[in-house]
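Asks: this one's sequence-less:
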């Protein structure tokens, strides 16, 4: 055996050891592999660093920037709310509808980010419906992983496949060339949980930790139901001020927002007058809302835009403590113009052992008193910076750039369109990323921060091993060694490719598996007289077949909120892994050869 092959085998073993044991961060491990290859003379310094300028790295960075821009505008939050409204509260329907949508957005955006979009909403629905979150989050997480196979930018592994094909002298795949396989896999995943979910998904055996917002609701016995009523000209509420309506005193209701002329006003102050056409958001129990409607001649209506403004990602509850030596001590909620100045609706004032939830507007506040309030996260964030108050609640939500929605959407669609003009995926999405900056969706600093540099260094650092596998003759040697057993049977070769990639991506990162094995499969299939392109595509697809353990980033993301054990992933993931392998190998065999 040639010394170059022996040295390459040593580096390959070192690579597998570093990524399986995870004794170091993946990017550090990749840099160790890179420097080892240079020291042993398996690659030149120029070859060692060419991975950092590869099209795969540029494409992945571009996709990350575009994903961040779309997230910053809140476009996907709007879409996710719409989907959740369609899905309803039936478990099978909810899982099915959200999984299909999740698979779609993961085809274009980072699957970790797309999965994160739904977690808060699904946790809220779990609390409302009583459906254990453990039975919802796992199928949605799997759909996010599978969705990465719907387009050639859905996952980093497929972007790398194109790079390896180009380096080997083969034509890269177009953006949607993998879509038939990806769609079939998404449908398979949805069907799997629809028919077998009750057998493979965990029951609610583990005590689920309540999200902080639910803890606040339970600990203060808050009624968090919101009803929407319309003020009509013929009703007696028209022209009455909030103070005169005595909502809290007579009806135990809190007016948390109103919609007028298509504008949402949170926590309207006491002198706000009700006028024809306004829609009010009332927090309380349905019977009290009914009494209020009957007394004032108003009716309950769908919330529409106002209901959208009540989403958990935009508003929430907060516990606010009056600091010692605060300037607000000795003043009342009314004196402070609390609603008008802070844009928050006070629900409860707790002082000493006394708790008031109705008539507390004129009660003087003392240092140490707690105000439980409801309102936009932006306003809670502002009051948290006021030296007179201390907010004990974790502030959630993001500040979305609603005015930049059209610009972000245009950049995204433009990137996809450019791939049809003959431009490479890397150039197309780089143009889209630049557009995000030029249109002000992201600042240049935010664009840099949106790139996951650990992933970039991982890809650039481990990329030279593909050069060493080829130049040292290792790929040809292993091809000749194994090829004699697989020659003449395409299906067996494809099955072997799928199994190797599935196993390796479970014990290593999917990127490392792709960089190590795809060049070998390209060389091996070429030596056997098999078209390497579909083999490489299958390898890239099966690098996403990572359901058995929480090694994939999406699985790691949902593990904590779903209180999952490794055994939960094994139980649900085994069947999904087998089906994924069968469908992907079968479709590549039938339609790509």
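Replies: Received, thanks. Note that this is a predicted model, so its numbers are computed, not measured.
Asks: all contacts plus neighbour counts: C-alpha atoms, from now on.
Replies: Will do.
Asks: I'd say residue 202 and residue 570 touch.
Replies: No: applying C-alpha atoms under 8 Å, one finds residue 202 not in contact with residue 570, separated by 10.9 Å.
Asks: Who has more neighbours out of these two?
Replies: Ranked by neighbour count (other C-alpha atoms under 10 Å), residue 202 and residue 570 place residue 202 first, with 23 against 17.
Asks: give me every residue that touches that one.
Replies: By C-alpha atoms under 8 Å, 6 or more residues apart in numbering, the residues touching residue 202 are 134, 135, 568.
Asks: Among those residues, which are located in strands?
Replies: Among the contacts of residue 202, no member falls in strands (criterion: DSSP state E).
Asks: try this one next to it:
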């Protein structure tokens, strides 16, 4: 084995480890590996960037843009939600309609976008039918993969294979050339899920409360400002409550009125109630030093935090998010969105300590608390998607009709071979 071959295997091995461990964003690992190969002369600079001129890569990029535009219009959400309504209260019929819908959608747009559209609805169904979310989310993922086999643009793999076929001197594949075979594969796959696979899906404990899901009960509680507390006439900022006790003040309740903005600068009064998040030891230390009274032996849950103005919500960091690789502190999340992140759930592990310093990964679930208007604003961010179902409105998107007409036009032009798939996508 010569030196260059050894370097190649070392770079590949390290890249695979970095991908598995999710040490860095995937694009950073890929570009770093490419640069190392250039430095050692294993590939030339021209060969390294040759892929960017590949028509399949350009087509995939164009379809990603179109997929995102389709998601923003909410038209697919509307279709999926209406299809789900036909099932009524029949559990597996509703889930069957959902899986069939996502398979059809993923034959038209990118798989990730198809799953992102339907995931909030899947979570709602899991709660409605008292199922473990994994028993719906895993089949949802499989259904999107099955559906991608039905058309040329259904998955990037089809486009890459089509490019290889063209370079080999064969005629290009048609848009619906393997739809029959793909439909059979999808049908068999969905039948397998319903007859066999659903019995082997992981059946984790059903969690009806987000605070219980994130094991937050020991960390959320109420304290009242006693008559001899040094907090009276002072502010949380001047008393350095957050820095001294590692505690987050979520709300201040005064005379049954809840306050959730500019809490650090609020002048506190006797009998004010503070809803706080922190470790039990820190809360007890705060009780001793600041003369506050603990009010709850039973800990707070979603119902205590959700009201007309504020809510607890779960959001997931989306693939390709600008948050990936950065901490909440680095992106200035609290000031940027006006929301508190109470905990992070990653690969089944709940992270609650110093969450503002944790580097985020795609797929991280964040337990967020704040004003409902701020949560609504967060829905428009492409960096996360909110795990609930929201009212669907098309009129808010000025040009919602454009991607809805462009996608069928691409498929028709490519199917009739007026122009090639790359030109149609562009």
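Replies: Great, that's in hand. Just so it is clear, the structure is predicted and the values come from calculations on it, not from any experiment.
Asks: still on that earlier bit, please point out which of the contacts of residue 202 of structure 1 structure 2 shares.
Replies: Retained in structure 2 (both residues aligned by TM-score structural alignment, their matches' C-alpha atoms under 8 Å) from the contacts of residue 202 of structure 1: 134, 135.
Asks: Which of the contacts of residue 202 of structure 1 sits closest to residue 33 of structure 1?
Replies: Set against residue 33 of structure 1, the nearest of the contacts of residue 202 of structure 1 by C-alpha to C-alpha is residue 568 (34.1 Å).
Asks: and residue 371 of structure 1, helix, strand or coil?
Replies: The assignment at residue 371 of structure 1 comes out as strand when based on DSSP: H, G, I helix; E, B strand; the rest coil.
Asks: how close does it get to residue 315 of structure 1?
Replies: According to C-alpha to C-alpha, to the nearest Å, residue 371 of structure 1 stands 16 Å off from residue 315 of structure 1.
Asks: between those two, who's got more neighbours?
Replies: The neighbour comparison of residue 371 of structure 1 against residue 315 (other C-alpha under 10 Å) goes to residue 371, with 24 against 21.
Asks: Tell me if I'm right that that one and residue 345 touch.
Replies: No: the criterion here is C-alpha under 8 Å, and residue 371 of structure 1 misses it with residue 345 at 9.8 Å.
Asks: What are the boundaries of the helices in the stretch 1-150 of structure 2?
Replies: Using DSSP state H, counting those that start in this stretch, the helices of the stretch 1-150 of structure 2 run over 3-21, 26-39, 45-49, 55-73, 75-85, 91-106, 111-128, 134-147.
Asks: In terms of secondary structure, what does the fifth one contact?
Replies: The criterion is 3 or more C-alpha pairs under 8 Å, 6 or more residues apart in numbering; DSSP states H and E, and the helices and strands that helix 75-85 of structure 2 contacts are helix 91-106, helix 111-128.
Asks: can you do 10 Å?
Replies: Secondary-structure packing of helix 75-85 of structure 2 (3 or more C-alpha pairs under 10 Å, 6 or more residues apart in numbering; DSSP states H and E): helix 55-73, helix 91-106, helix 111-128, helix 401-415.
Asks: Just tell me which of these ends up closest to residue 190 of structure 2.
Replies: Checking the helices and strands packed on helix 75-85 of structure 2 against residue 190 of structure 2 by C-alpha to C-alpha gives helix 91-106 as the closest, at 7.7 Å.
Asks: Show me what the closest one is packed up against.
Replies: For helix 91-106 of structure 2, the elements it packs on are helix 75-85, helix 111-128, helix 134-147, helix 179-195, judged by 3+ C-alpha pairs under 10 Å, 6+ apart.
Asks: so where is it in structure 1?
Replies: Here helix 91-106 of structure 2 aligns to structure 1 at residues 91-106, judged by TM-score structural alignment.
Asks: Out of the contacts of residue 202 of structure 1, who's the most crowded?
Replies: For the contacts of residue 202 of structure 1, the largest number of neighbours (other C-alpha under 10 Å) sits with residue 134, at 24 neighbours.
Asks: Give me the aligned partner of that residue over in structure 2.
Replies: In structure 2, residue 134 of structure 1 lands on residue 134 (TM-score structural alignment).
Asks: now the residue nearest to residue 274 of structure 2 when sequence neighbours are not counted, what's its secondary structure?
Replies: Computed as C-alpha to C-alpha, 6 or more residues apart in numbering, the closest residue to residue 274 of structure 2 that is not its neighbour in sequence is residue 252, at 4.7 Å. Put simply, residue 252 of structure 2 is strand when judged by three-state DSSP.
Asks: any idea how far residue 423 of structure 2 is from residue 252 of structure 2?
Replies: According to C-alpha to C-alpha, residue 252 of structure 2 stands 58 Å off from residue 423 of structure 2.
Asks: and these two? which has more neighbours close in?
Replies: The residue with more neighbours, out of residue 252 of structure 2 and residue 423, is residue 252; 22 against 15, by other C-alpha under 10 Å.
Asks: Settle this for me: the more buried one is touching residue 275, isn't it.
Replies: Yes: using C-alpha atoms under 10 Å, residue 252 of structure 2 is in contact with residue 275, at 6.4 Å.
Asks: Quick one, which of the helices and strands packed on helix 91-106 of structure 2 gets closest to residue 40 of structure 2.
Replies: Smallest distance to residue 40 of structure 2 across these (C-alpha to C-alpha): 35.4 Å, for helix 111-128.
Asks: ok, back up a step: so how far does the match of helix 91-106 of structure 2 sit from its counterpart in structure 2?
Replies: Mean deviation of stretch 91-106 of structure 1 relative to structure 2 after superposition (mean C-alpha distance after the TM-score superposition for structure 1): 1.4 Å.
Asks: Which helix or which strand is home to residue 315 of structure 2?
Replies: If you go by DSSP states H and E, residue 315 of structure 2 is part of strand 310-317.
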